[in-house]
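**Student:** Sequence plus predicted model, see below.
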Amino acid sequence: MSGEFHALHQDGLLLLPNAWDFASAAALVDEGFAAIGTTSLGVAAAHGEPDGEGRTRAQTVELARRLVDLPRPISVDVETGFGDPAGIAEELAELGVAGINLEDGLGDPGHQQELIAEVKRRAPGLFLNARTDTYWLGQPSLSDTIDRAQRYAAAGADGVFVPGMSAADDIRALVDAVGVPVNILFQPGHRIEELAALGVRRVSMGSLLYRAALHSAVTTARAVRDGSPVPSGVPGYSAVQDYVVGGRRRGSGGFQ
């Protein structure tokens, strides 16, 4: 699956939805998405933990172990690496995961280069998507972003991810400055075809689907409580069972 995942970044734009459990991933496979990512917020929140604090390594690995049964490449968000970026990368690669997201936490970019190089040494087949939070944390700097992206690409990163970057001129400048696929986080107002025209190779949905699921759950519960119509389109019990059972039949009559 790793080679297939790499190839998905080379021709056109990969729209990557992010799941938080097996059923959500299987449903997205059934919808026809070419690859599935995970959302660290969704995984953490579903287990009662905060995101970004490195508390969900075990849960992340267990989810990955289940998701590789699906007939799609799987990319896993490992936050900043749970204190052992190369170790977690190697463990996930051995499970059959196709790629990882690795954040820099806005630490020293030189140190992050060393971590990236070690990850690629121990798990060379993984698609390593190197994330920097220069825009996500509210102090956007195009020059700092480009510097970090170039450093990470030079260290062996297969792609760079800049969540929060949305201005067309900034995106175009980043694409022109690095020689690896650029990943952008979908935000309201984005149009996929416009991002593709700017040279973006991957658009991730991040925690959007998980947050939308929470919203839908509360909206539905409120409708039942208030005697309002329940939203239409909710999958039935058997449909969810089919997602789970069908998703486990990799290569033997399940999702194709």
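**Tutor:** That came through, no problem. Predicted model only: the values in this text are computed from it and were never measured.

**Student:** use CA for all of it now, contacts and neighbours both
**Tutor:** OK.

**Student:** which residue ranges form the strands in the stretch 151-256 of the chain?
**Tutor:** Here the stretch 151-256 of the chain has its strands, by DSSP state E, counting those that start in this stretch, at 159-161, 182-185, 202-204.

**Student:** Next one for the comparison:
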Amino acid sequence: MDASISVTQAEKAHKFRDLHYRDEAFLLPNPWDVGSAMLLAHMGFEALATTSAGHAFTLGLADNTVPRELVMEHVAALSTATPLPVSCDLGNGFGDEPEIAGEAIRLVASAGAVGGSIEDATGRVDDPIYPIELAVERVRAAAEAARSLDFPFMLTARAENYLNGRPDLGDTIRRLQAFQEAGADVLYAPGIVSEEDIRAVVSSVDRPVNVLIGLPGLKLNRGRLSELGVKRLSTGSALARTSIGALLRAARELRDDGTFGFMAEASSSSNIATLLKS
């Protein structure tokens, strides 16, 4: 994949928007660095999204602890690594106040992204989810910032109940509906895995819905999720964690057994180099 191919941000933005309105759900894998982004682009994926957790792991940090300036540098690097559209996992937008969420959208767009997500999780264990009124104001501020751009920035609003021990479908749907009214382009409730819950979410809104794949309990494939009306399937940190899992298994074999069987599954250096140059 030749990153030197001239594709403007506006062209990427229009492509990314159009992907959300096809009949079949499109796959949105989440690379964690430039190399993984380039490899995914070579594999034929049509768009990419960052993973806050995967990026944090590359820096030896926990999720949602990476400073904003480093996130923007990461987005800029991924946005120029391939000709593909890039959306950014912005967590809670780096602050509680609505204006900070709006600023995060403007900054990530300046870094080259054509989409981004704002979630209603606070990052605080004792108070994990914003009150719905504040959560809506945060999405509204982000939507206003997105609409001020000169290209169609796809704003995703995330309802984080299920990832924070609050599997309340009714509240989750109320939040997604309110986020839709506040201007979100895509709606996302990571952690919903049952066909019944996914169907309920999709039927309750009239915006494209993203489903997080790679979670325990999600047994549905791309075809069935498309039949349910889901428009986008993202991997979150699953690919990064899969890579780390392979590293840990290989390291345990090396340390504990003194054997090298893990090499059987390794790609050759020449093959990786060829993929990165293609």
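**Tutor:** Cool, the structure landed. Because the structure is a prediction, the values reported are computed rather than measured.

**Student:** one step back: may I see the strands of the stretch 151-256 of the first structure organised as a markdown table, with mean neighbour count and distance to T132 of the first structure added?
**Tutor:** Conversion of those to a markdown table gives the following (neighbours: other C-alpha atoms under 10 Å; distance: least, C-alpha to C-alpha, whole Å):
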| stretch | mean neighbour count | distance to T132 of the first structure |
| --- | --- | --- |
| strand 159-161 | 26 | 6 |
| strand 182-185 | 25 | 11 |
| strand 202-204 | 24 | 14 |
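
**Student:** Mind jotting down where the helices sit in the stretch 51-200 of the first structure?
**Tutor:** 57-67, 85-95, 109-122, 142-154, 168-177, 192-197 (DSSP state H, counting those that start in this stretch).

**Student:** Select, out of those helices, the one closest to S204 of the first structure.
**Tutor:** With C-alpha to C-alpha, the closest approach to S204 of the first structure among the helices of the stretch 51-200 of the first structure belongs to helix 192-197: 10.7 Å.

**Student:** contacting residues for A37 of the second structure?
**Tutor:** By C-alpha atoms under 8 Å, 6 or more residues apart in numbering, the contact set of A37 of the second structure is 30-31, 48, 78, 81-82.

**Student:** Contacts only, for whatever residue of the second structure lines up with S141 of the first structure.
**Tutor:** Alignment note: S141 of the first structure maps to D168 in the second structure; criterion TM-score structural alignment. By C-alpha under 8 Å, 6+ apart, the contact list for D168 of the second structure reads 161-162.

**Student:** can you check A159 of the second structure too?
**Tutor:** Going by C-alpha under 8 Å, 6+ apart, A159 of the second structure touches 119-121, 172, 175-176, 188-190.

**Student:** 10 Å - rerun?
**Tutor:** Shown in contact with A159 of the second structure (C-alpha atoms under 10 Å, 6 or more residues apart in numbering): 118-121, 129-130, 132, 135, 171-176, 179, 187-191.

**Student:** aligned partner of it in the first structure?
**Tutor:** Counting by TM-score structural alignment, A159 of the second structure corresponds to T132 in the first structure.

**Student:** so how far is D104 of the first structure from its match?
**Tutor:** Distance of T132 of the first structure to D104 of the first structure, given as C-alpha to C-alpha, to the nearest Å: 5 Å.

**Student:** got any residues that touch both of these two?
**Tutor:** Common contacts of T132 of the first structure and D104, defined by C-alpha under 10 Å, 6+ apart, comprise 148, 152.

**Student:** Count the neighbours of the residue nearest to T145 of the first structure when sequence neighbours are not counted for me.
**Tutor:** Closest residue to T145 of the first structure apart from its sequence neighbours, by C-alpha to C-alpha, 6 or more residues apart in numbering: T134 at 6.1 Å. T134 of the first structure: 23 surrounding residues under other C-alpha atoms under 10 Å.

**Student:** Am I right that T134 of the first structure is in contact with P109?
**Tutor:** No: look at T134 of the first structure against P109 with C-alpha atoms under 10 Å: they stay out of range, at 11.5 Å.
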